[in-house]
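Colleague: Sequence plus the predicted model coming up.
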Amino acid sequence: MKTSITRLLLLAVVVTAVVAFSPASDTKKALETLSGTYADTKAVDWGRGTFGTRVFTFDKGRWSLLFTLALDPQMKQPVFVFRTVGSYKVLEKSATVPDAYNALFIEDKKWVTLKTADKQLAQGFGLDQCGFDIDKEKDISLTGCSLWKPVAECNEDHDLLALDKDGKLYFGLRPDDNNMCTADKRPARLNVPVVHTR
């Protein structure tokens, strides 16, 4: 009897150890402890004649994003730069997207820099009513602007996160209206990856 109990206890320890050190567990831990900068290797086609580059920085549970939108893949005709900072949590595995985890990104602050002098273009992106001066970053945390809501109205980004065997980092593909403020708005597929640059 004593031997059977001992064997059961040993089996429980082994099973626990296997679960604790499973690839899924390792991936989640890696996502929770991301460090350094991840960026697009080239401009990503965002559709409708626009291209963008993302630069994410992670440090001890904190994150930041620098997103630049342009009208050309060489990024020589920038329209605006969006910047945000905050914290993040990796949640459960996605039930719909293989190898991805649900994630929650908190945005503490939001800024936008207008990069174009073309007033019609700025109007087309909804940037003409936000009081921007060209090349001067403006804090829009309280007011919001265009598709960005004020922090008080939406400071949550319900996203996806995935990390492949080569260390490439994937986020969810954002919807056209940029609204990921609630869990039901979480993307249903992954975007192209960003790579660790430093």
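Modeller: Sure thing, it's come through.
Colleague: Please make it C-alpha for all contacts and neighbour counts, starting now.
Modeller: Noted.
Colleague: Quick check: Y101 vs L8, distance?
Modeller: Y101 sits 33 Å away from L8 when distances are taken as Cα to Cα, to the nearest Å.
Colleague: Quick one: name whatever helix or strand follows the top strand by length along the chain.
Modeller: If each strand of the chain is counted by residues according to DSSP state E, the longest one is strand 78-93. Heading C-terminal from strand 78-93, the first helix or strand you meet, by DSSP states H and E, is strand 101-114.
Colleague: adding another structure so you can compare the two:
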Amino acid sequence: MINLGILISGRGSNMDAILAAAKAGRMPGVRPAVVISNKPDAAGLRTASEKYGVKTKIVPPEGAKGWDYDRKVVEALEEAGVTPQNGLVCLAGFMRIISPEFVRHYKARILNIHPALLPSFPGLHAQKQAIEYGVKVSGCTVHFVDEGVDSGPVILQKTIPVMEGDSEETLSARILEQEHQVYPEAVRLFSEGRLKVEGRKVRVL
């Protein structure tokens, strides 16, 4: 059984999709253990607790940065049973860059989703970057988190066409629909032990 911890900063729509899949029995090897936010007013906290009955915790930065802050998040995760041995950490709109120490602590056990086809358009406003660059196809990527920014090994990707006249908002909305499908799928594959990292490549067994 994989104990799942999800980190959010806002509404947590990808968190919602993952928890919905777990509740529906689509990932039987996953136990949602805790949802943690750096922001006390994150709407996703209420969704997690009231809609799904999942434990929530607020870990405010209070000026702490890097590992000084992340250490508190790790403590909250481990208190909920999300350990480097049997845990999985999913970033779902967590608006902080996690420290190298955090990444090493949960080596190959942190997933993130990005609204672009990595390695294209990492960082913020990926959808806007895609439109301004003039690409014809965009999408989303679930990847393992490493010590870089959106640079970890790719697990799954979904593509969508960029339409003539798309705005950042319209493209974002269509990509988000795909995110809600592919992120729970990646979590399920991880829980079933079907992801094997070979250098930069992730093989689905």
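Modeller: Good, I have the coordinates. Because the structure is a prediction, the values reported are computed rather than measured.
Colleague: care to give me the TM-score?
Modeller: The TM-score (TM-score structural alignment, normalised by the length of the first structure) is 0.23; 85 aligned residues with a Cα RMSD of 5.8 Å.
Colleague: how about the longest strand of the first structure: buried residues?
Modeller: Going by neighbour count (16 or more other Cα atoms under 10 Å), the buried part of strand 78-93 of the first structure is 78-88, 90, 93.
Colleague: Kindly list the longest helix within the second structure.
Modeller: Looking across the second structure with DSSP state H, the single longest helix is helix 168-191.
Colleague: ok, now the first structure?
Modeller: Counting residues, the longest helix in the first structure under DSSP H turns out to be helix 2-20.
Colleague: what packs against that one?
Modeller: Helix 2-20 of the first structure sits against no helix or strand, with contacts defined as 3 or more Cα pairs under 8 Å, 6 or more residues apart in numbering; DSSP states H and E.
Colleague: let's see it at 10 Å
Modeller: The contact analysis (3 or more Cα pairs under 10 Å, 6 or more residues apart in numbering; DSSP states H and E) places helix 2-20 of the first structure against helix 23-32.
Colleague: What ranges does the second structure have for its strands?
Modeller: With strands called from DSSP E, the second structure shows them at 2-8, 30-37, 56-58, 87-91, 110-114, 137-144, 154-161, 195-198, 201-204.
Colleague: nearest to R46 of the second structure, of these?
Modeller: strand 56-58 (8.4 Å; Cα to Cα).
Colleague: Enumerate every residue touching the residue nearest to V204 of the second structure when sequence neighbours are not counted.
Modeller: Among residues not flanking V204 of the second structure along the chain, L195 sits closest, at 5.0 Å (Cα to Cα, 6 or more residues apart in numbering). Contact analysis of L195 of the second structure by Cα atoms under 10 Å, 6 or more residues apart in numbering lists 155, 186-189, 202-205.
Colleague: Next one: L195 of the second structure from I131 of the second structure, what distance?
Modeller: 32 Å.
Colleague: Next: E79 of the second structure.
Modeller: Per Cα to Cα, E79 of the second structure is found 43 Å from I131 of the second structure.
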